[in-house]
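>>> Please find the sequence and the predicted model below.
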Amino acid sequence: MDIVNIDSVLADFPQNRTSERVAGIDGYDVRLVKTEGDVPWHQHDAQEMHLVLDGALTLVFRDGNEITLRKGDINVIPAGIEHCAHATPGTNVIVFEPSQQ
């Protein structure tokens, strides 16, 4: 049973738009993501969860809805929902998504 220190992993990231799998649970990856700027439109075949650690992540949906997640906020996007995102500088997020095996 390993311990992962989130601050240490983030400090080792070389740049923004970096993502690393830090753990796994029941077919899902726990990814630590350092990002900023725009993420293009996309969708997933399974649910995806975001937990914002720092910064702000705005999610925009095709139906026109938009939500902004800030430090401590969690959101689950249902499977098949198309979305894009914008992250402010210094945004760090934990993402739970299906493992890519």
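Arrived safely, thanks for sending. Numbers count the residues shown, from 1 in each chain.
>>> going forward, measure contacts between C-alpha atoms and count neighbours the same way
Noted.
>>> Pretty sure residue 87 sits against residue 54.
No - judged on C-alpha atoms under 8 Å, residue 87 makes no contact with residue 54 at a distance of 10.2 Å.
>>> Have a look at the two and say which one is more surrounded.
residue 87 (21 against 18; other C-alpha atoms under 10 Å).
>>> ok but the more buried one is inside a strand, no?
Yes - per DSSP: H, G, I helix; E, B strand; the rest coil, residue 87 lies within a strand segment.
>>> The structure to be compared is supplied as follows:
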Amino acid sequence: MEPTAASSAQPIDLQEKFAQFSDTWSPKVIARLNDYEIKLARLDGEFVWHSHADTDELFLVIAGNLTIQLEPADGGAVELRAGQLYVVPRGVRHCPKADGEVLAMLIEPAGVVNTGDAGGELTASYDDSLAG
């Protein structure tokens, strides 16, 4: 069996990975865990309102402050600072918003599109160039 990034003997340095890209709202796959992808993203400004019908979405803030805007019926908004995470349940419409740059980790099933059901110009191309 050929080793993968997740099974190699070398740790993954998050700051080193973040230093390799500067574009925002364009998650980069850095590792795989079973059928899930571990992604890093730089966030700045407001994203688009969207949902993911088939999966939850985990946001872990590494640096900065992130607001996960939710529909009023789902709680309105969740404020996250460095070291905090939030799981957006499947099917819940949400809109991440960063006042200033945020470094975040996302954990999602392989192939999840960042804009979910919204599509549009902020839909990121699949990028696993940092995965190994």
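Great, that's in hand. These figures come from a predicted structure and were not determined experimentally.
>>> so what number do they get for TM-score?
Once superposed, chain against chain, the TM-score is 0.91 (TM-score structural alignment, normalised by the length of structure 1); 101 aligned residues with a C-alpha RMSD of 1.6 Å.
>>> Where does the residue positioned nearest the centre of structure 2 sit, in terms of helix or strand?
Geometric centre of structure 2, nearest residue: residue 106, 3.1 Å, by C-alpha atoms, centre = their mean. Here residue 106 of structure 2 is covered by strand 94-109, with elements defined by DSSP states H and E.
>>> those helices in structure 1, which residues are they?
For structure 1, the helices defined by DSSP state H occupy 6-12.
>>> Please say which position in structure 1 the residue nearest to the centre of structure 2 maps to.
Mapped onto structure 1 by TM-score structural alignment, residue 106 of structure 2 lines up with residue 95.
>>> Please enumerate the strands of structure 1.
With strands called from DSSP state E, structure 1 shows them at 18-25, 28-42, 48-54, 56-61, 66-70, 74-77, 83-98.
>>> Tell me how many other residues surround the counterpart of residue 27 of structure 2 in structure 1.
Aligning on TM-score structural alignment places residue 27 of structure 2 opposite residue 19 in structure 1. Using other C-alpha under 10 Å, residue 19 of structure 1 is surrounded by 18 other residues.
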